[in-house]
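[1] got a predicted model here, sequence first, then my questions.
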Amino acid sequence: DSRIIQTCLDALERILEVGETLKDQSPGLINPYALNVEEAGGMETICDLQSHNLDDIYHRSKRIIDKFFGAEDEEIDMGENFIGYEQNDMTVPQGGFNF
């Protein structure tokens, strides 16, 4: 059972690597095979494998998620309507509290 899972993860990783080479040719610069896996619900299965009792299966599934489905490091556009708070914005009353 675990050998079959390891073989499938290895094959999936290789397929997704081929998809990375096709990314430049696809609309939106998206890995077409990663998109197919995601649309078929494969992400849930890969995520579920991270709780497998074999460390190798955990590491392979984590590597696939991080490499092909991981969130990009994107900066959040705050825009002009964003209300932000800085740590130094708070004023502390002098003299403490009176009860």
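    That came through, no problem.

[2] from here on, just use CA atoms for contacts and neighbour counts.
    Fine.

[3] please identify the helix or strand for the closest residue to S51 other than its chain neighbours.
    Using C-alpha to C-alpha, 6 or more residues apart in numbering and skipping the chain neighbours, the partner closest in space to S51 is Y58 (6.6 Å). If you go by DSSP states H and E, Y58 is part of helix 55-64.

[4] shouldn't the residue nearest to S51 be in contact with I46?
    No - using C-alpha atoms under 8 Å, Y58 makes no contact with I46, being 9.2 Å away.

[5] N31 contacts G19, correct?
    Yes - here N31 lies in contact with G19, judged by C-alpha under 8 Å, at a distance of 5.0 Å.

[6] which residues sit against the helix holding Y58?
    With C-alpha atoms under 8 Å, 6 or more residues apart in numbering as the test, helix 55-64 has contacts from S2, I5, Q6, L9, D10, E13, I46, C47, L49, Q50, S51, H52.

[7] again, but for stretch 8-28
    L29, I30, N31, P32, Y33, A34, R60, S61, I64, F68.

[8] please repeat the previous calculation with a cut-off of 10 Å.
    By C-alpha atoms under 10 Å, 6 or more residues apart in numbering, the surrounding residues in contact with stretch 8-28 are 2-7, 29-35, 37, 46, 49, 57, 60-61, 63-65, 67-68.

[9] okay, now the one to match up with it:
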Amino acid sequence: MDSKIVQVALNGLENILRLGEQESKQNGMGINPYCALIEEAYGLDKIEFLQSHENQEIYQKAFDLIEHYFGVEDDDPSVVPQVDENQQQFVFQQQEAPMEGFQL
């Protein structure tokens, strides 16, 4: 595949994603609608595949798109284990189970 065509396509995709990011901020949605459409059409898989491209510029552009627009969300602090500083171990919250049997 011609590297120039891929670069132009990635630049166009970046412009679309940037527009979606601006629209989501203006509308207060917080979610880029174009990211969801790209994922539904398996576009994210194609972008991830380009991270193994021999052209360094294409690799970097694909990496940057994934990092910026499809990056991992922040961890939910309620599910992240706490660390006991004294024992250097993880401390997990204990689930409170009912003390009695189930009632019908």
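    Sure, I can see it. Every value quoted in this text rests on a predicted model; they were computed, and no experiment measured them.

[10] coming back round to it: write the PyMOL selection for whichever of the contacts of helix 55-64 of structure 1 are buried.
    Filtering these down to the buried ones (16 or more other C-alpha atoms under 10 Å) takes a single PyMOL command:
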select buried, resi 6+9+10+13+46+49+50
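
[11] so which of the contacts of helix 55-64 of structure 1 is the closest to F82 of structure 1?
    C47 (34.0 Å; C-alpha to C-alpha).

[12] residue contacts, the closest one?
    With C-alpha under 10 Å, 6+ apart, C47 of structure 1 has these contacts: Y58, S61, K62, I64, I65.

[13] ok so, going back, what's the mean deviation for the helix holding Y58 of structure 1 versus structure 2?
    On superposition with structure 2, the mean distance recorded for helix 55-64 of structure 1 (mean C-alpha distance after the TM-score superposition for structure 1) is 0.3 Å.

[14] quick check: buried residues in that helix?
    I57, Y58, R60, S61, K62, I64.

[15] what does stretch 66-81 of structure 2 give?
    For stretch 66-81 of structure 2, by 16+ other C-alpha under 10 Å, it's I66, Y69.

[16] ok, residues contacting it?
    Taking C-alpha under 10 Å, 6+ apart as the rule, stretch 66-81 of structure 2 contacts 14, 17-18, 20-21, 32, 34-36, 39, 44, 47-48, 51, 60-61, 63-65, 89-93.

[17] where do the helices sit along structure 1?
    When assigned using DSSP state H, the helices of structure 1 occupy the ranges 2-22, 32-39, 42-48, 55-64.

[18] any chance of the buried residues of helix 55-64 of structure 1 in a markdown table, plus distance to D77 of structure 1?
    Listed next are these as a markdown table, based on distance: C-alpha to C-alpha, whole Å:
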| residue | distance to D77 of structure 1 |
| --- | --- |
| I57 | 37 |
| Y58 | 34 |
| R60 | 33 |
| S61 | 31 |
| K62 | 29 |
| I64 | 28 |
